[in-house]
Structure formats: structure tokens, C-alpha cells
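*Asks:* only geometry, no sequence info:
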């Protein structure tokens, strides 16, 4: 719409001005008109380098349509507009925000993430109704103190900026429930945070924190604390008194020991992977009565105490990439859905048992408990009862109790319908169809896609992965070894939680491309294939990859750039025809191999 001639650029009364002509090109008048009715304006992804003046004054100036010689219906009366309560300016090129922000005092949501902001206007304190402020993915180095006057603020999102400190008075944000300060440059956390009485989620990950204030324990409603990827060497013992804490993330720090979680009786997930923890004692475990997930991967643990059996609620235990040589048999008494052991020098359990997955390991450990019983015959009888189905073809006990569907070692060319029918309404976590003669993945396996997290299809005659298998979005463990695979379908990138894949003893000539598109992968076992070359640049993109097994392939050359994959904790290269690195270097372990390769990168 064009303005009528003769309409002045500024209204005689303060605060009432006509829309400027150049604003209409950046923000269509129809969009502004709709915003006056709904109270919401979305200007995301419009390549804006500045916010048009008409946006700030949307509830102040006379709208352009009021200057037209038009008759208004009841629905189009511009003077009956709604105050703007939600403004989205994300994914633009904004470097500054105008102080005119004060003309939108009714805002409850202001979303300006993914811009180039280096500061916020002081007038932000006049947004007294603001409940959610998202300024993530910008270039903020400081926050104005006026932010602390937003007394109704419930969610504050400041991740991915350049903040080195926080303004005084943060404790005045007493309505705050969710605070995200991850991926900044913070070196300290103010003790005043303890005065945030309603805070339930606090994300401090990917900063430069060397310690946490003891006062943090006063956050009586805090449920989720994320301190991943910092420089923490210890955590205050007062942390053990946080009665409401449910999720605690301390991955990728410098912790040497665990605190005793005396009062954290609601703690459901504890993530302390990739630290320097050497000892796990009974005192660290005895109070974790509600724990569901315990992540201890990538530490320096040499043993696991018998008291691990006290954690009867535990569902997921990650012990991968430690120095554990044996496991307590009492571990077999847990009702685990997932147990990760890769990357340990285990000597008491054969690798073939470990490769079969969680339920087989637990069964083996339980059998060892029975072996220690009063008589050998009693032990053997109990072991047989646990490893073989009773009189039926399907182990109903395993389905109901272990949540496992096991039809392995039958030399069957297909899986009978009665196997799937036996599941009924039971939840299945683990599926084992290994050691058969299957030429294709059973189509009815898709019936288990909502719950299964482990699928074992090794030792068959499979040559392709079906779409049905790619629909298992909770899958974390996939065993496809000893088949006829030479490629994997692109649809496998739908396995968005896959952590371990075993492709050993197949026919791969390169690492399948789709694996690079699964960012959650931590362990790739692809030994005993025909792989002749590596792409270190693509492997470097797999930041979560900890174990890569390339034993017994056809590698004539190991690219020096592979040394830049510093995230690798375990790299197996034995049995390949390359001459360098020499066997003596390979024996020194992964760190030495990577360092050697880096030294050979041309300068």
C-alpha cells in the first residue's frame, strides 16, 4: 500500500507517526496487520541487518491502512489492535538492537538467536512482562546489568556467545527456571546463583570453569545441572546435598574421583565420562538408589566393585574405554538394558560373548555366580535353564523378564511368525537373530522399532540392510558381523542414537559413507574386511568416535592426518600390510600411534 499524498511524516501528537515508506519493503504491511491481531510477529530468516522502525512502533504509530480512504469492517478496525507479546528476529544479520525496544513493553517472548549482536540495549529492562529471552548464537561479550531487572523472566538462553563474566545482581531474577550459559568463556560462577529459588535447569557446559561454588547446593529445586566440557578437577562436596537433582552431567572434565552422593536420592542420570577417575568405590554407589543411567566411559578405572549390584534401578551402564580387566559376577544380577564394555583389556570374558551384547554378558556373569554355588550339577542345571528356551521354540521367560527376543543359533533361513507373535504386549529391548542362515532382515522386525535398543544379526548371509531396520530410532547397538555386506544404505542415518556398530568379517572396501552422518557413533568395529584406504578428514568430523577397529584389512598406507583424530581413545591397526607405523609403535598404544602420525604431517 502507498501512503496518500499530504500525510505528514510525524503526527502532531507525540508517539503517533505514520509508517515510513522504506519499512514496507523489509516487512510487508500484511504481516504487520496480522501481528496487530495476533500479538505475534515472526521475522526470522529475512536477512535483516537492522530491525525496521515500524516494528518497534507497531503498537504506537497509526498503521498505514488507517491513512487509506477505506471503510473498515469490525474485524479490520486498526484501533482495536493487540499488543505485541511475541517477537522473533532469529537467523538474521543484526549487529545491534535499538533502544526503541522500550516501545514493546507487553513482550513476553523475545527471540533473537543466530545474529551478530555484540550488545543489548539498556532499555531491555523496560520489558517488565518478558518471560523468555533467547540471545543464543551471537557475539555478546557482556550483558547489561539491566537484564537483572527482568523479574518475570523464566527462560534465559545465552549459549554460544563470548561471555567472560556475568553482571552483578543475577539473584534478582527470582522467577528464572531455565538458564543456559553453555559455550561461552566463563571462568567462574557467581555464588549468588544460589539465590535463584525456582531454577530447575542450569547449563554451564563448554566453558572454562575450574571450580563450582559450594553455594550451588542451595538451589533446592534444581533438577538438571550440565557442567560438561569444562576444567573441573573436583566438585564441591556440598553437591551431595542437592535433594532435587535428577540429571548431572560432568563429562569431559579433569575429575580424578567421584563425590559421595549422600542426599541425591532422586538422581536418575550421572554422566562422568571422559575424565581421569581411577577408583570407583562402594562409597560412591551406595546412595544412588534411583540411578537409571551411569556413564563412566573413557576414564582410568581398573575395577568395578561388587557393590554395583546395589544399583537395582540401573538400566544403562557405560564402562567403555577404561582399564578394566575383570568384572564382578554380581553385575549379572542387574536388570541392565545396555552395557558398554568396548575398549577395556578384559581377560575374564571372551570377546565373542561381549560382542553378543548386553544380555549375553549378563547371562554369562550370572552363570559364574551359579558356578560358585554348592554343587557343580546345580550350577549347570541353572545355567542351562537361563541359556536355553524351555520346551517351546521361543523363550517366554526371556521375553517377559529380560525383555529379550532371542532366536539365535537355529540355522534358520527365516524367523517363524510364532517368534514375533510371542512378544504380544511385552517390551523388547534386545533382539538376537544371530547364527542363522538369514538372507534378508525379517520384515516383521519393524514391530519392535519403538523399544529395541540392541539388534544382533551376526553370522548370517545378509547382504543389505532393510528400510525396516533403519526405522529403529532408539537403537544404540547394531551387530552385523560375519555377513556379506559391502555397502550400507543412506537411510541408516535415521539411526539417530546409534553408538556401536559391528561390521567385522564382511566385504567392505571403504568405511561406509553413511557412518559419517551418524554423529552419535562412538564405536566402529570394521576389522577383517577389505578396506584399502581411509579418509581422515571425514573421520575428524566424528567427534564422538572413541574406538575404531581396522584390524586385518588391506591398508597399504596410513595417512598421517589420521593423527589429528585426537578424540580417538582406541585405534586398532594390526594385521594390515602397511610398513609404517612399525609394529613397535603400534604396541605402545593409541596415543603413541596418533602422536607418531601427527609428527609425519608435512609442515
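*Replies:* Nice, thanks for sending it over. As the structure is a computational prediction, the values presented were derived from the model and not from experiment. Residues are numbered from 1 along each chain as shown.

*Asks:* okay, CA-based contacts and neighbour counts for the rest of this
*Replies:* Fine.

*Asks:* mind checking how far the spatially most central residue of the chain is from residue 477?
*Replies:* Geometric centre of the chain, nearest residue: residue 520, 7.8 Å, by C-alpha atoms, centre = their mean. In this structure, residue 520 lies at 11 Å from residue 477, with C-alpha to C-alpha, to the nearest Å as the measure.

*Asks:* surely the residue nearest to the centre of the chain meets residue 495?
*Replies:* No - using C-alpha atoms under 8 Å, residue 520 is not in contact with residue 495; the gap is 9.1 Å.

*Asks:* one step back: what is in contact with residue 520 and residue 477 at once?
*Replies:* The contact sets of residue 520 and residue 477 overlap at 498, 499 (C-alpha atoms under 8 Å, 6 or more residues apart in numbering).

*Asks:* sorry, back to before: which strand or helix spans the residue nearest to the centre of the chain?
*Replies:* Using DSSP states H and E, residue 520 sits within no helix or strand.

*Asks:* cool, and residue 92?
*Replies:* Residue 92 belongs to no helix or strand when assigned by DSSP H and E.

*Asks:* relative to residue 84, how far out is it?
*Replies:* Per C-alpha to C-alpha, residue 92 is found 20 Å from residue 84.

*Asks:* look at the two and report which has more neighbours.
*Replies:* Neighbour comparison, residue 92 and residue 84: the larger count goes to residue 84, with 24 against 20 (by other C-alpha atoms under 10 Å).

*Asks:* tell me the contacts of that one?
*Replies:* Counted by C-alpha under 8 Å, 6+ apart, residue 84 has contacts 35, 36, 38, 39, 40, 41, 58, 59, 104, 106, 107.

*Asks:* hold the first one in mind and look at this next one:
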């Protein structure tokens, strides 16, 4: 089925969508209808008829077309008739088979958003540099091997996605994109970044995952607006220092070859919330980790760490991952109990002259007789409702009653015997973002979970992927490894546009549906330990981008 939709307003037709819609008996466009190009030129039949129209009804006299969506078709080229739509502010042609763009694109002077992702472009026409009002440019999943000369002239550009191409270098002139806020260079073949990148004074989000970077230019530290930095799956041996990045909130450097973490790497990360150091070669963690007062999530899994500084126990962590380290100072049974038990253990080992303020608060809170089974300290200090490892079949009302007027952002009911989601979880719907329900006896999930408006992280253990998960569109992470899941629905999963991490390791998947490759927002897809035969292990080892590309190539046409 092909949809040709004209949305009319009191000002007239301002958007046309000519988009292939997935359905039984798919129909697609191989060329553009001429009537679309000429919609601003040709006088419609009704205008020549002897009919009485009011001023607001004569749409052909009112508004030129401003938005054109022709995605999900099989267009191999566009004609220079594109110049007949000079008022366009949005042009969306993603998921086609374009190998080039017409030179007439230079005449779309009003264009603000251009989406050419998922095509077959090897080069960009120089004419694209004429689009001085362009704010969003999406070029991911093409075959680009270089960036066009004069690209830096796109001075209004705020959002640029060049991920999943074949770029080997980023020109120094790129730094002239002074308005850029978000830059995605992931899944290319970059071996270095230009030192001049520090001139991007407004850049907040920089994604360089899955490249060949061995070093990071020290000038990167001068990017004072940077908030999110992704450097996963590269070849870094050293963690860069960030003396100026006081606003940095997330630093992802997992799956590299970093051997050392020192105080100099940490002391200026005043605002850091997430620090991902998994799958490196770290042997120790410095005591200065305590300087990261805002840190909420710390991933140290799969390193060579044999001991942890006791000061780590004074951080207000929501999540601490330690699996895959040869730790000798913490018993495995404590690690298995989860983040809060590890922190409590480390804190108990801190030797001071007297109890710290935090220790005193814990001692006082935990002596409340009416709430002796509830971790009040976690509620007040960590904004966490923790009732884990109790082997309880129900979560007592006193646990929820203890919340009172406190804001709760994290819930940990893991390691119990509950068979259904507590109904009173709905009381936390406006604030809770992290929920851990792992190691229970859940066989299904109630719809109440959909009411958690800010849920972004959910840890479960299941025999099947619950249907309700597909309806939680805010989810960013699903960890459902070590279960007996036999299938997933790729069509429903594609609708989960915020999902970036899907862990399906060690399940019973006999086959991986090729359509799962359409879930292009996934940054981490883990499939090891399942009985399927394809994709082969060699593909899995290449990482998420390679897996998704492999699956997409096998979608039946």
C-alpha cells in the first residue's frame, strides 16, 4: 500500500507524505509522481470550475508545500524538478536506494531538515553546502567515504548524523560548524579526531562509538558544553583528561583497552552521572573516585580489578556493575546481592575516628521500630525503594507507606518470590525511572507497568518476553539474559524508538528474525549463548552495527 496524503490547514496544503506503509502486499514507489513536483505550479481542476470558494478554501492560492516525506520506497534518483518546491522546510527521503542527489537541491534555500539516511550515497553534491538554513541533517547508513568540501558552510546546522558510513577522516574545517549541538560519527573507520574539534562551543552530544580511535586529542577537554561523550568500541589505551568539561554528564568508554584510571582523569568530572568503563584492562580504581559526588551509574564489569577502594561506598550509586573482575576483597555472595549491599559492605570497612554523617543517618533511620524492614536511608538519600533479597512472595504495604512524600527514582525488588507486579507500583508512576525485578517468579507483567511515565531501565528474568514491554515506548534498556525466551517480535520492537540496549544472551532463541535489523536505534544488541545457527559467531563478534546490517540484508523483499 502506498499512501499519498495531503494534510490541509486553513492556510492550505503544507505537507505531503508519499510513503510506503508496511502491510500485506507492500507497494512502493520507483519514481516520483509528477503531480507532487508540480503541486505549486499546476492549477487544480476545481480552480477552473465555476464553483464558489471562500478565501480560506482556495488552497492553491494560499500556501506552498513546506514538508515532503517520500521515505520507505525504492527511489533510485530524484529529478531537478525538486526546484519547483522552493518553500520546503522539511525533506525526508530516508530508506530509499538513492546513489546521488540532484544539483537542484541547492535551490531549497528554506530547507531546515533533510533526512537522507538509509540510502546508497557515496558522495554528497557540493550544492548541499548552499543550504545555509539547514538545522538537521541525517546521513546515517549510507556509503560515504569522505565529507564534501565546503561542508563547514552549513553554519546553522545543529544536529548532524554521519553514523554507519565509511569515513576514515574528519577534516579540520569541520570545526567551523559552530552551531552544532549533536554530532554522531559512530560506526565509521575513524582513526583520529581533529584537534580543532574544540571550536564547537555549543556541542553537547558527541558519539564516536565503534571506530578505530587509538587516542583522543587533548583539545577535546576544552569543549565546555559537552554533556554526553560516547567512545565505546574503539582502541583507546588511555582515558582522556577533562579539565574543562564541568558539564559532562555521561562518559562511555567501554570495550577499549584502557589500563589505568588515575585521579587526574576524575577530579574535574563534577557533574558526571554515568561512567562506563566495562570491558577494558583496568587493574585498580583510585580513592579519588569519591570526588564524583553526582555519579549514579558506574560500570566496571569485565576488567582486571582485584580490589576496590572503600571510599566507593560513600557514593550515592544507583547501579554498580562488577561482574567479570577477579575481586578478592569482596565475597561473591555480597556482589550477587546487588549494588546497595556492595556499597553497604564497602562503607562498613571505612575506618574513621568517628562515624560519618552518612553513617549516623543510616543508623538513626534504621532504628525506626515501625519500619525496621525498610531501608529508609535508601529512600531519603538515594531516592531508592529497596526491598531486595527478602525471598518475599508479596511486597508489604509498609514498604510503599515508607515512601511518604519522598521522591523515588529507583525500585529494587530483586531476589524475591513475587509472582506479579505490585499494584502499588503505580503510586510511583511520575518519578520512577529504574526498576529491578530480576530473580523473582514472574511469568507475565501487568499493564500497570505501562503507567510508569519515566521508566527507562527495566531488569527482568522471564521465560517469554512479556507483551506489555512492547508498549513502554520510553524504555532505553532491556536486560533479559539468562532466561528461556524463545522469540521476539521485531515489528513491535521497532516501535520502541528509545530502546538502545537489548540483552538477549543465554536464552532459547532458535532463530533471529531478519526484521530485527530495522531496529536501527539499538546501540547494544547481545545475542550470545542462544541455539540459533545464524548469524554466525564471526558476525556476532563484529558488534551491534554489523549484526543489524547482516539482518537487514536478509529481510525478504
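*Replies:* On my side now, so go ahead. Because the structure is a prediction, the values reported are computed rather than measured.

*Asks:* now do the residue mapped onto residue 104 of the first structure from the second structure against residue 138 of the second structure, distance only.
*Replies:* With TM-score structural alignment defining the correspondence, residue 104 of the first structure maps onto residue 85 in the second structure. Separation of residue 85 of the second structure from residue 138 of the second structure (C-alpha to C-alpha) stands at 20 Å.

*Asks:* those two: which is more packed in?
*Replies:* residue 85 (22 against 19).

*Asks:* for residue 137 of the second structure, see how far away the more buried one is.
*Replies:* The gap separating residue 85 of the second structure from residue 137 of the second structure is 19 Å, by C-alpha to C-alpha.

*Asks:* just residue 308 of the second structure next, same as before
*Replies:* Look at residue 308 of the second structure and residue 137 of the second structure: by C-alpha to C-alpha, they are 45 Å apart.

*Asks:* then residue 194 of the second structure?
*Replies:* 21 Å.

*Asks:* what helices and strands are in contact with the one helix or strand residue 4 of the second structure maps to?
*Replies:* Element membership of residue 4 of the second structure, judged by DSSP H and E, is strand 2-9. Secondary-structure packing of strand 2-9 of the second structure (3 or more C-alpha pairs under 8 Å, 6 or more residues apart in numbering; DSSP states H and E): strand 12-20.

*Asks:* just the buried positions in the strand it packs on, please.
*Replies:* 12, 13, 14, 15, 16, 17, 18, 19, 20 (16 or more other C-alpha atoms under 10 Å).

*Asks:* make sure residue 388 of the first structure is actually in contact with residue 395.
*Replies:* Yes - with contact defined as C-alpha under 8 Å, residue 388 of the first structure reaches residue 395; the gap is 7.5 Å.

*Asks:* quick one: the helices in the first structure?
*Replies:* 23-26, 29-38, 53-56, 282-285, 351-355, 358-371, 376-387, 396-397, 417-421, 536-540, 583-586, 590-599 (DSSP state H).

*Asks:* need those in JSON lines (columns: distance to residue 133 of the first structure).
*Replies:* Output for those, formatted as JSON lines (distance: least, C-alpha to C-alpha, whole Å):
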{"stretch": "helix 23-26", "distance to residue 133 of the first structure": "24"}
{"stretch": "helix 29-38", "distance to residue 133 of the first structure": "19"}
{"stretch": "helix 53-56", "distance to residue 133 of the first structure": "17"}
{"stretch": "helix 282-285", "distance to residue 133 of the first structure": "39"}
{"stretch": "helix 351-355", "distance to residue 133 of the first structure": "48"}
{"stretch": "helix 358-371", "distance to residue 133 of the first structure": "44"}
{"stretch": "helix 376-387", "distance to residue 133 of the first structure": "56"}
{"stretch": "helix 396-397", "distance to residue 133 of the first structure": "52"}
{"stretch": "helix 417-421", "distance to residue 133 of the first structure": "50"}
{"stretch": "helix 536-540", "distance to residue 133 of the first structure": "35"}
{"stretch": "helix 583-586", "distance to residue 133 of the first structure": "52"}
{"stretch": "helix 590-599", "distance to residue 133 of the first structure": "44"}
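
*Asks:* so which of those is nearest residue 432 of the first structure?
*Replies:* Among the helices of the first structure, helix 358-371 comes nearest to residue 432 of the first structure, with 9.6 Å by C-alpha to C-alpha.

*Asks:* circling back: what sits against the match of residue 104 of the first structure?
*Replies:* 37, 38, 40, 64, 65, 66, 108.

*Asks:* switch to 10 Å and redo it
*Replies:* Listed by C-alpha atoms under 10 Å, 6 or more residues apart in numbering, the contact set of residue 85 of the second structure reads 36-41, 64-68, 105, 107-108.
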